[in-house]
Structures are given as structure tokens and as C-alpha cells.
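Enquirer: fold the following.
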Amino acid sequence: MLFVLVLVGIMSTTEGRSTNTFDFPIPLPICTSVVGVKSGDTCFDIAQKFKLSTKLFNSINPNLDCDKLFVGEWICVEGI
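Expert: Predicted coordinates:
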């Protein structure tokens, strides 16, 4: 019985650990071109205008709050 309790304890503490022994940081894209927000612009409009997928647009603008855009705010529209 004690063996089963110890085994369950070990399994529960190791359950959340990563099995990946190589934890390399994932590089973020680097912004190479920006555009200023104009009156009426939305994130969707800007992404479409520059032919950016939603995934790329969000990755090159990681801290952008699309619900709070303001005129003159710089938005990244190209990244490497």
C-alpha cells in the first residue's frame, strides 16, 4: 500500500514537467516596417491591406490591443 502511495505521489509531481530536454527560446519576428494608424483603421483592415495573415500580424505586434487603436499609433506591417 505504501508503495502505491509513493508511486502516485511521484507521478503527480512529474506530470506537469516538460519532456523536452532542450528548451530553446522561440525567436520573435523582428519588425522591419511600420505604418501609422489613421482615423477609422482597424487591425483587420491593416492586416488585409498589407496581405498579412492574422497569425503573422499578431506575432509582429505582440502587445497591440486592437480594441484600443489610436490615430498615430505605430503598427508593424512587415517582419522577418
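
Enquirer: going forward, measure contacts between C-alpha atoms and count neighbours the same way
Expert: OK.

Enquirer: is it true that Glu73 touches Gly36?
Expert: Yes: assessed by C-alpha atoms under 8 Å, Glu73 is found in contact with Gly36 at 5.4 Å.

Enquirer: for the protein, what spans make up the helices?
Expert: All helices of the chain, identified by DSSP state H, fall at 2-14, 43-49, 54-60.

Enquirer: so what touches stretch 30-38?
Expert: 60, 69-80 (C-alpha atoms under 8 Å, 6 or more residues apart in numbering).

Enquirer: now stretch 67-76, how far from the chain's geometric center?
Expert: Taking C-alpha atoms, centre = their mean, to the nearest Å, one finds stretch 67-76 lying 18 Å from the centre of the chain it belongs to.

Enquirer: buried residues in it?
Expert: Across stretch 67-76, burial judged by 16 or more other C-alpha atoms under 10 Å covers 69, 74-76.

Enquirer: and for stretch 55-71?
Expert: Using 16+ other C-alpha under 10 Å as the test for burial, stretch 55-71 gives 56-61, 64, 69.

Enquirer: please give the structure of this sequence too, so both can be compared:
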Amino acid sequence: MANHRAAALLIASLLVAVAIADARLTLHYDAHGRGRCSSTAAYFVSDAAKVPALTCSEVHAVKVGETCFSIAQAAGLTQDQFLSFNPNINCEKVFIGQWVCIAATSA
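Expert: Okay, the predicted model is just below:
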């Protein structure tokens, strides 16, 4: 499980590095995990200040028949909490064995 955390942290770090290197392009996600692009660097900076950095502390492997909603419910999370722990997830295309974060702490 530690390897998955390390991989997730590496990916998140690379995404942040890319966003900082090219602040003209930013991604914004709605509550359903759908993203849109913006080219306003000031918007990116203000969003980053509002969103606390989270570190995933517990993961779950998706099983047959599970959905984002059922996983969130089983973990005692609201849908909004689950999506904030998994900002890049596409709930319409979760797959068996996919790792999802079900607990996170502020960095």
C-alpha cells in the first residue's frame, strides 16, 4: 500500500510542477469530477489558496458492482468528501481494481 501512496504523491507532485511551470493553463473540476481548462493564472493562484492540500491516508480497491456513491457511503463519506479526496476520478468509468482514496488528512 505504501507503494501506491508514493505513486499517488509522485503523480500529484508532477501535476503541480506542470501547473506551476505553465501557469497559463489550469484545470478546474466540478463536483462530478469533470474538468475544464482556464488560461487565467490569477484564477489558479486564488483557487490554490482556497483548497487545502490533502494527503491520502487510506485507499480502497474498487470491487465488482461498486460505484463512487457506494464506496463513499461504505466509508462514511459524503459524495463531496469522496470527490475532494479523488479530484481526478471519473465516476462514470470506475473500474475493478482502481485505487480510490477514502480518507485524507491536511498536509
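
Enquirer: post the TM-score for the overlay when you can.
Expert: Put the two chains on top of each other and the TM-score (TM-score structural alignment, normalised by the length of the first structure) is 0.66; 59 aligned residues with a C-alpha RMSD of 1.7 Å.

Enquirer: in strands only, show me the buried residues of stretch 67-76 of the first structure.
Expert: 74-76 (DSSP state E).

Enquirer: and of these, the nearest to Leu7 of the first structure?
Expert: Set against Leu7 of the first structure, the nearest of those by C-alpha to C-alpha is Cys76 (51.1 Å).

Enquirer: now for that closest one: what does it line up with in the second structure?
Expert: Cys76 of the first structure maps onto Cys101 of the second structure when the alignment is built from TM-score structural alignment.

Enquirer: not counting sequence-adjacent ones, nearest residue to its match?
Expert: Nearest residue to Cys101 of the second structure, sequence neighbours excluded (C-alpha to C-alpha, 6 or more residues apart in numbering): Val59, at 4.4 Å.

Enquirer: possible to save the buried residues of stretch 55-71 of the first structure as TSV with distance to Thr42 of the first structure?
Expert: Below are the buried residues of stretch 55-71 of the first structure laid out as TSV (distance: C-alpha to C-alpha, whole Å):
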residue	distance to Thr42 of the first structure
Leu56	16
Phe57	12
Asn58	13
Ser59	17
Ile60	16
Asn61	13
Leu64	12
Leu69	7
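
Enquirer: nearest to Asp41 of the first structure, of these?
Expert: For the buried residues of stretch 55-71 of the first structure, the nearest to Asp41 of the first structure is Leu69 (8.1 Å; C-alpha to C-alpha).

Enquirer: could you measure from the closest residue to Phe70 of the first structure other than its chain neighbours over to Val71 of the first structure?
Expert: Closest residue in space to Phe70 of the first structure, ignoring its immediate chain neighbours: Val37 at 6.6 Å, by C-alpha to C-alpha, 6+ apart. Val37 of the first structure is 5 Å from Val71 of the first structure, where distance means C-alpha to C-alpha, to the nearest Å.

Enquirer: end-to-end on stretch 18-32 of the first structure?
Expert: Chord length of stretch 18-32 of the first structure, first to last residue, is 34 Å (C-alpha to C-alpha).

Enquirer: wait, stretch 67-75 of the first structure
Expert: Terminal residues of stretch 67-75 of the first structure are spaced 14 Å apart (C-alpha to C-alpha).
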